[in-house]
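Visitor: this one's structure only:
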């Protein structure tokens, strides 16, 4: 009898031990999942969800330098910027195609689009189109009575006698591209977020150049608000659209807390060229902690598999020290790029102090060239070539730098940033990274003091993402330890980021 009870006690202990182990394992997995940065994580309350959504839609990602207001209230803006917007003038055989879905009450958008732009306007009304709308430039407008619904594969009746998807519409009208798509209102049982979600999922959105739609938040429901955030996040990350204008039905709707019955009018442009700066949306709630987590997540997720590097040591002479000091600069250069290098290969060193490379040909086939930059009080940047005789040439040499890069068959650039991130912005604005095969950036990533650190972190993350838009991928991240620096007692915030052109991957 005792043996039976002992056996039962041992089984209970085993079961309890197993449950404890599983609990610890689950807790560990949960901690790991929560510790990693996840932009689509569910937040703890409807207020937090609302705050995250508001931050996303109230802060434009890109600046449109030339826009066309569609009314006194400017609820909608049409971007006609030559670099990122819709072309303003078209010949008769190249008319812009504009779709307007469910316009209601205010028809100024349709009026401006058809009169001020050379467009062919297609209007889709759920009921009979109002007479006021029918009078909008009828020679350039075509009106349809049909209910636009999401392209949901599970809805077999989505294309019926009284409803259509935009996928069917564009095929029927034989349009390959929609220059401007405006989604205003839908019938009661159709959620506009669902329409937009399926336009992204089935890649229909890739045929659109400029997108305008309404976000109507008539209820503070957690799932409803999160569904909108998820769709807008996909519109930015998957579809590549950038917000350039936001207005609201009430100015109070753009405050820190979303109110019930707020309507937002959002205007987006398809991904602009990489030299145009795009400010990425805030990391979750835009707090310093989340901005740091996003940056750290980016720095640690490198694509360094199977990439070989050759370490090259460059000896430089600094002109700003007395007596002149010799510094050694160690660079990890892509072996693949070096093997493909021709006679016009250049290693360009860009630093904030005047210096000269003692070995002008540190590796066979590549010449080393030195440039120095300075940041003025107004934020402008000057780049000058280093001269052996005059230390720094008097003439601004950023044009000369671009010419060297364009003429070189293979170009590797080392940029010593420290805190001067304006330099990286200038080089990207010049579209210089387009001509670079490898970029090595050394600088302080995380500021330790100052105001609006969360905004600084967001800006730096956006600048690093802009580099990747030039087909440069981050393949190696090194954080310099205090022993690598010539001072002690301070935790190093200095990183070395190594980018290579995608053909190396």
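Guide: Good, I have the coordinates. Note that the coordinates shown come from a computational prediction; the quantities given were computed from them, not determined experimentally.
Visitor: rest of the way, CA atoms for contacts and neighbours
Guide: Noted.
Visitor: okay, now stretch 238-251: how far is its last residue from its first?
Guide: End-to-end distance for stretch 238-251: 30 Å, by C-alpha to C-alpha, to the nearest Å.
Visitor: can you list contacts of it?
Guide: With contact meaning C-alpha atoms under 8 Å, 6 or more residues apart in numbering, stretch 238-251 is reached by 57-64, 74-77, 200, 203, 205-206, 235-236, 254, 262-272, 278.
Visitor: quick one: stretch 97-104 to chain centroid distance?
Guide: Averaging C-alpha positions (C-alpha atoms, centre = their mean, to the nearest Å) puts stretch 97-104 28 Å from its chain's average.
Visitor: give me the buried entries from the contacts of stretch 238-251.
Guide: Among the contacts of stretch 238-251, those buried by neighbour count (16 or more other C-alpha atoms under 10 Å) are 57-64, 74-77, 200, 205, 235-236, 254, 262-272, 278.
Visitor: in strands, which of those residues appear?
Guide: Within the buried ones among the contacts of stretch 238-251, residues falling in strands by DSSP state E are 77, 262, 263, 264, 265, 266, 267, 268, 269, 270.
Visitor: what sits against the fifth one?
Guide: Residue 265 makes contact with 75, 76, 212, 213, 214, 215, 246, 247, 248, according to C-alpha under 8 Å, 6+ apart.
Visitor: how near is the second one to residue 254?
Guide: When you say that, I think you mean residue 76. The value you get for residue 76 to residue 254, if C-alpha to C-alpha is used, is 16 Å.
Visitor: ok, second structure coming up, stack it against the first:
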């Protein structure tokens, strides 16, 4: 009797294949919803090339830093050198510059070498570069093909090719004043070189960076790679964009970005007291800017285990609040508190007095564009202090335990002036009522971006958020400029009472750094 071989079960195989297809489709749908469905997420790929182009164009046309003193070295490329005091290039002294050069224009290099006594190191694969630069004594030519430092690309070490890592290692330089980067060749993408320079943190020693961005195709991956490289320049390397020029005015429209060239000038972080406008949230839509701000103020950075309370104070003074003051417990010795508010009968003032604090209250007033402060003296007489007077007053106190800014419609201007003038340097804690609706423009993307930038500047100056609650409805009033009247908002989500503590302030707080979402 012949035994026939068993045939595989076709139904079982088909069923397994069908389950596998369903599983793959489910994973694809989850990833698609995760990336494209969220309101705002840093560095998320967008669905189309047009949206990527819109986001990239918004990024390069929104300056991060305002440089008030610039010098143009070339009429062809329109690069501008920032020469501002303390932050820019000092042409009175010799410096070091590197230039990834292509044979189109030598005005930039010749101006640095001949007019400003810079040592210019030219990186190029142009065969006749020696002839072009032979009359410039302060130039050094390195003939090589510049490639990205991709560890997975083993051809990067071939003869005649170098990465920027190799060039800097051979030069032995720890500081570069100016780095100018053109596209080295058609075979190499400049965004790729920048990406791996970001990964290797090579740009931390560069004071100013000037790059050319060539958009030769409207491809979503290509545009995203450029956006990611520029995004990392800002957030990981500390560079701030201060000037952009394009090969044509039409290049500032999304639909004609193809075949356009952009020259971008960046400066290394100018300092914590300088205002830096953060890049837009994606393409800068209102709901995305709003989501980014709310995400930031709803994410605590530090934890306080014991808040300042006033046991002798009746509970009706500040109702509907998780903490009476939002102040972390202070030391037992003399406590200095500065309050900036137009309300002389502010309830929090009584709270601080109940806690045996020395309270100084100031009424901020803008006069002819300048911020002055009125302080009560004897017999209700008001003394006027300028910003310089306030700085001297704070300096005499040496340390300030709490600064409370409670001034609806003007709180952001006051905070910005304090950050610009270093008023908060000696403060341990900052209490700040943040209204998210601008008194002039209302809910506007640019005003929300500026608010977010100020909150991030607080973080740079060492202030960590440890308490955040919506404002009480009775305190939530805004000025509506277009109607000329005071209006009351129906939602509490646009006003928050925020409490920050200095990073080195650890009295009765948890030592470790913690981030957690507010329920």
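Guide: Looks like it came in fine. Predicted, not measured: the structure shown is a model, and the values here were computed from it.
Visitor: TM-score for these two?
Guide: TM-score for the superposed chains, counting by TM-score structural alignment, normalised by the length of the first structure: 0.83, backed by 466 aligned residues with a C-alpha RMSD of 3.3 Å.
Visitor: hang on, the earlier thing: which one of the contacts of residue 265 of the first structure is nearest to residue 146 of the first structure?
Guide: residue 213 (18.3 Å; C-alpha to C-alpha).
Visitor: alignment lookup: that closest one to the second structure.
Guide: Aligned counterpart of residue 213 of the first structure in the second structure: residue 211 (TM-score structural alignment).
Visitor: can I assume residue 219 of the first structure is in contact with residue 258?
Guide: No: shown here, residue 219 of the first structure and residue 258 do not form a contact pair, counting by C-alpha atoms under 8 Å, at 10.0 Å.
Visitor: of these two, which one has the most company?
Guide: Between residue 219 of the first structure and residue 258, counted using other C-alpha atoms under 10 Å, residue 258 has the larger neighbour count: 20 against 13.
Visitor: tell me the contacts of that one?
Guide: Going by C-alpha under 8 Å, 6+ apart, residue 258 of the first structure touches 50, 51, 54.
Visitor: how many other residues sit next to the match of residue 213 of the first structure?
Guide: Using other C-alpha under 10 Å, residue 211 of the second structure has 21 neighbouring residues.
Visitor: isn't it up against residue 261?
Guide: No: using C-alpha under 8 Å, residue 211 of the second structure makes no contact with residue 261, being 10.4 Å away.
Visitor: quick check: neighbours shared by those two?
Guide: Residues touching both residue 211 of the second structure and residue 261 (C-alpha under 8 Å, 6+ apart): there are none.
Visitor: and the corresponding residue of the first structure for residue 201 of the second structure, how far is that from residue 32 of the first structure?
Guide: In the first structure, residue 201 of the second structure lines up with residue 203, judged by TM-score structural alignment. For residue 203 of the first structure, the distance to residue 32 of the first structure (C-alpha to C-alpha) stands at 33 Å.
Visitor: tell me where the stretch 101-250 of the second structure has strands.
Guide: Taking DSSP state E, counting those that start in this stretch as the criterion, the stretch 101-250 of the second structure carries its strands at 119-124, 139-143, 145-146, 161-162, 176-181, 206-215, 239-246.
Visitor: check the stretch 401-505 of the first structure too.
Guide: Using DSSP E, counting those that start in this stretch, the strands of the stretch 401-505 of the first structure run over residues 410-418, 438-444, 472-479, 494-501.
Visitor: the shortest one aligns to what range in the second structure?
Guide: Aligned by TM-score structural alignment, strand 438-444 of the first structure falls on residues 429-435 of the second structure.
Visitor: tell me roughly how far the matching stretch lies from the first structure on average.
Guide: Compared with the first structure after the fit, stretch 429-435 of the second structure shows a mean deviation of 1.2 Å (mean C-alpha distance after the TM-score superposition for the first structure).
Visitor: relative to residue 437 of the second structure, how far out is the corresponding residue of the second structure for residue 41 of the first structure?
Guide: Alignment note: residue 41 of the first structure maps to residue 44 in the second structure; criterion TM-score structural alignment. In this view, residue 44 of the second structure and residue 437 of the second structure are 27 Å apart by C-alpha to C-alpha.
Visitor: residue 86 of the second structure pairs with which position in the first structure?
Guide: When the first structure is aligned by TM-score structural alignment, the residue opposite residue 86 of the second structure is residue 83.
Visitor: give me the nearest residue to the residue nearest the centre of the first structure, chain neighbours excluded.
Guide: For the first structure, the residue sitting closest to the mean C-alpha position, by C-alpha atoms, centre = their mean, is residue 280 at 4.6 Å. The shortest distance from residue 280 of the first structure to any non-neighbouring residue, by C-alpha to C-alpha, 6 or more residues apart in numbering, is to residue 462 (5.5 Å).
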